[in-house]
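**Student:** Let me see the structure of the following:
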Amino acid sequence: MWRSFKTWFQVITTVFAMMALLASTYAWFTANREVETSVATARTGEEKLELQISAYGGSSFQSQESVPIQQVNQTDAGDLMPVSTDDLTNFVYVPFTQDGQATVFRQVENEQYYYHGRVYLRAVGSGWDSGTKLNLYLDQSDDILGSDVDGTMLNAARLGLKFDGGSPVILKLSESSNASANQVLHTVVNGQTLGANQVLHSSGGSVSPVTDPGASAEDYTVTFENNGIQVPQNALYSMELNTIYPVDIYFYLEGCDPDCSESITLKQADLFLAFYGVISQ
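**Tutor:** This is a model prediction of the structure:
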């Protein structure tokens, strides 16, 4: 597709109670939605745990029930354009197409074609053994990915999460695909047309095709069965207690995805993302 279009969303993050020894944080990419929350506190005997969230870090950290995800630049996040990345650091876009093919690529400057926001998390605990950590996962038990998750826009969208000191995680927001008539494969590098599971790696002013790092949300999602919880093998991040962590959040359209076609022009979508914390000892 490689052309400009608009989408509208408001970003909100909240904290609320889930169950003993667990803590949760919710984030919205949505429009005009009201949220009611309460602080999550886990307690067993003298052990206490509270997952806190703030719009600001350092000495300005202030735990609140809901905070806006502060955009880290002056870019208008309501005007998005397809980009491609494999690391959430180097994004490229296509300034123009030739005969319907994307063959010329430029580095994105000032993050102008994707959304980048930031919040701060802290797991406040006492009574735990030294070295106790809180592992973060996703929780989709309340249909958190939004009512429009199967919409054409989310099929091409990506959610990127970068935790301080950790490896970036890129998530596909939908396992569905658009109808074949609404799919395209027109990204060409050195005469090679990229396939459905490839994106662009950018380095030193040049690009090369690499395997799409986008993972299924299910790979990081806890499930609840028979009054128990099943924890996936992969954690988004492992937090030390009583330490403030910035969490960078990226929302963008992967231009190399076959679903990134004209069919998503002027589309809107709701995204409701939840993090689920489990004590690890």
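**Student:** hey, let's count contacts and neighbours off CA atoms from now on
**Tutor:** Fine.
**Student:** all helices of the stretch 151-281 of the chain, in order?
**Tutor:** Under the criterion DSSP state H, counting those that start in this stretch, the stretch 151-281 of the chain contains helices at 152-156.
**Student:** quick one, strands of it?
**Tutor:** Assigned by DSSP state E, counting those that start in this stretch, the stretch 151-281 of the chain shows strands spanning 157-163, 169-172, 188-189, 192-193, 198-203, 206-211, 215-216, 221-225, 228-230, 237-240, 244-253, 271-280.
**Student:** Relative to Gln62, which of those strands is closest?
**Tutor:** strand 244-253 (10.9 Å; Cα to Cα).
**Student:** thinking again about what came up before, for Ser38, find the nearest of the strands of the stretch 151-281 of the chain.
**Tutor:** Checking those against Ser38 by Cα to Cα gives strand 271-280 as the closest, at 14.4 Å.
**Student:** hmm, back to that, would you convert the strands of the stretch 151-281 of the chain into a markdown table that also reports mean neighbour count?
**Tutor:** Shown next, in a markdown table, are the strands of the stretch 151-281 of the chain (neighbours: other Cα atoms under 10 Å):
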| stretch | mean neighbour count |
| --- | --- |
| strand 157-163 | 21 |
| strand 169-172 | 21 |
| strand 188-189 | 16 |
| strand 192-193 | 14 |
| strand 198-203 | 21 |
| strand 206-211 | 16 |
| strand 215-216 | 15 |
| strand 221-225 | 16 |
| strand 228-230 | 9 |
| strand 237-240 | 20 |
| strand 244-253 | 20 |
| strand 271-280 | 21 |
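**Student:** Please provide the structure for the following sequence as well, for comparison with the first:
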Amino acid sequence: MKRSFRTWFLTVTIILILFVVVFFTYAWFTSNRAVSTNTVTARTDEENLELQLSGTGGSSFRDSQPASITQVNKTDAEYLIPVSTNDLQNFVYSPFTDSGMASSFERVQNEEYYYHGRVYIRAVGEGMDDGSTMKLYLDQSDGILGQKVSGQMLNAARLGLVFDENYSSEVIFKLSESQNASGQQTYNTVINGQTLGNNQVLSYTNGTVRAASDPSVSADGYTISFSDDSVDFPQNALLTMQLNKIYTVDIYFYLEGCDPDCSNSIQYSTVDLQLGFYGVLSQEGA
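**Tutor:** You can find the predicted model right below:
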């Protein structure tokens, strides 16, 4: 019988981020960050598969533990302010508010105000059949995504991933399935006379800012789960990787200013956030 996956696999924790809100201006505020990574290898008696990370790509790829994640354009991202996007390519921010309402917006230049880092990833396999690939999923088995949170910062946070610089692969995750209490939510984004509600963000096209649907999704649809004797695969894989090929992983972290949870109720929040990846070997004809 044709099967999709083998039973050996590997897991890698790739991101460790510490965010602390240090200043705020009522729903559009600032945050600082620090980042590091590490890697894990899985092997069998006859075959081995290693997920390698590097801070550089191409011929400069060097497996490193940890691999350094740096801001792509070298902008100082110590302070992050709320921004809004529906595509991870065009971000807007509000330079000021009027009576607590954000109604004037500008495009973010040079990736200021949000974090955009990059690492390089490669699945190195030995003893594998021709046509072998690796499917990449999220792994929250240790309960580390969105844990160790002081305050409610994650309710308004977003994590975006883009693989191999192909924005058709982008996925934006909500980092919490919870919401602030109604008294701690703020609806203060106004565009063309309309106050944005739940599940709305801002888009930027050719100099025009418009309301758009929030593209963020739950991490559950990309997260592998485990029982005593089986592994349950989610509906979606983040990426199907060819073995021994280097891929870029672009990492975006930002505060969605249009989210009603992006309010002063989460000032001085702290977040210890880890994002786990889980890779599964897939072989043609197996």
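**Student:** of all the strands of the stretch 151-281 of structure 1, which lies closest to Ala27 of structure 1?
**Tutor:** strand 271-280 (4.9 Å).
**Student:** Show me the contact partners of that closest one.
**Tutor:** By Cα atoms under 8 Å, 6 or more residues apart in numbering, the surrounding residues in contact with strand 271-280 of structure 1 are 21-30, 132-140, 143-149, 222.
**Student:** Comparing that strand with structure 2, how large is the average distance?
**Tutor:** Aligned to structure 2 and superposed, strand 271-280 of structure 1 gives a mean residue distance of 0.9 Å (mean Cα distance after the TM-score superposition for structure 1).
**Student:** In structure 2, which residue range corresponds to that strand?
**Tutor:** The alignment of strand 271-280 of structure 1 onto structure 2 (TM-score structural alignment) spans residues 273-282.
**Student:** what's the distance between the matching stretch and the middle of its chain?
**Tutor:** Computed by Cα atoms, centre = their mean, to the nearest Å, the chain-centroid distance of stretch 273-282 of structure 2 equals 13 Å.
**Student:** related to what we said a few turns ago, show me the one of the strands of the stretch 151-281 of structure 1 that comes nearest Phe96 of structure 1.
**Tutor:** Using Cα to Cα, the strands of the stretch 151-281 of structure 1 put strand 188-189 closest to Phe96 of structure 1, at 12.8 Å.
**Student:** For that closest one, name the packing helices and strands.
**Tutor:** If contacts are counted by 3 or more Cα pairs under 8 Å, 6 or more residues apart in numbering; DSSP states H and E, strand 188-189 of structure 1 sits against strand 206-211.
**Student:** Following superposition onto structure 2, what is the mean distance for the strand it packs on?
**Tutor:** Mean for strand 206-211 of structure 1 is 1.2 Å (mean Cα distance after the TM-score superposition for structure 1).
**Student:** Ala257 of structure 2 maps to what in structure 1?
**Tutor:** For residue 257 of structure 2 the amino acid is Gly, not Ala. Checking TM-score structural alignment: Gly257 of structure 2 goes with Gly255.
**Student:** what's the neighbour count on the residue nearest to that match when sequence neighbours are not counted?
**Tutor:** Sequence neighbours aside, Pro82 is the residue nearest to Gly255 of structure 1 in space, at 4.5 Å (criterion: Cα to Cα, 6 or more residues apart in numbering). Pro82 of structure 1: 25 surrounding residues under other Cα atoms under 10 Å.
**Student:** Equivalent analysis for Arg33 of structure 1, please.
**Tutor:** Other residues near Arg33 of structure 1 number 12, with proximity taken as other Cα under 10 Å.
**Student:** got the angle for the helix or strand containing Ile15 of structure 2 vs strand 270-282?
**Tutor:** Per DSSP states H and E: Ile15 of structure 2 is located in strand 9-23. Counting by axes from the mean of the first three to the mean of the last three Cα atoms, to 10 degrees, strand 9-23 of structure 2 lies at 160 degrees to strand 270-282.
**Student:** Now do whichever helix or strand comes after strand 9-23 of structure 2 and strand 246-255, the angle between them.
**Tutor:** In the C-terminal direction, the helix or strand that comes right after strand 9-23 of structure 2 (DSSP H and E) is strand 30-36. Using the same axes, to 10 degrees, one finds that strand 30-36 of structure 2 and strand 246-255 are set 150 degrees apart in direction.
**Student:** and strand 30-36 of structure 2, which residues are buried?
**Tutor:** In terms of neighbour count (16 or more other Cα atoms under 10 Å), strand 30-36 of structure 2 has its buried residues at 30-33, 35-36.
**Student:** Need the max-distance pair from those.
**Tutor:** Farthest pair in these (Cα to Cα) is Thr30 and Ser36. Separation: 20.7 Å.
**Student:** quick one, what contacts Val210 of structure 1?
**Tutor:** Counting by Cα under 8 Å, 6+ apart, Val210 of structure 1 has contacts 86, 198-201.
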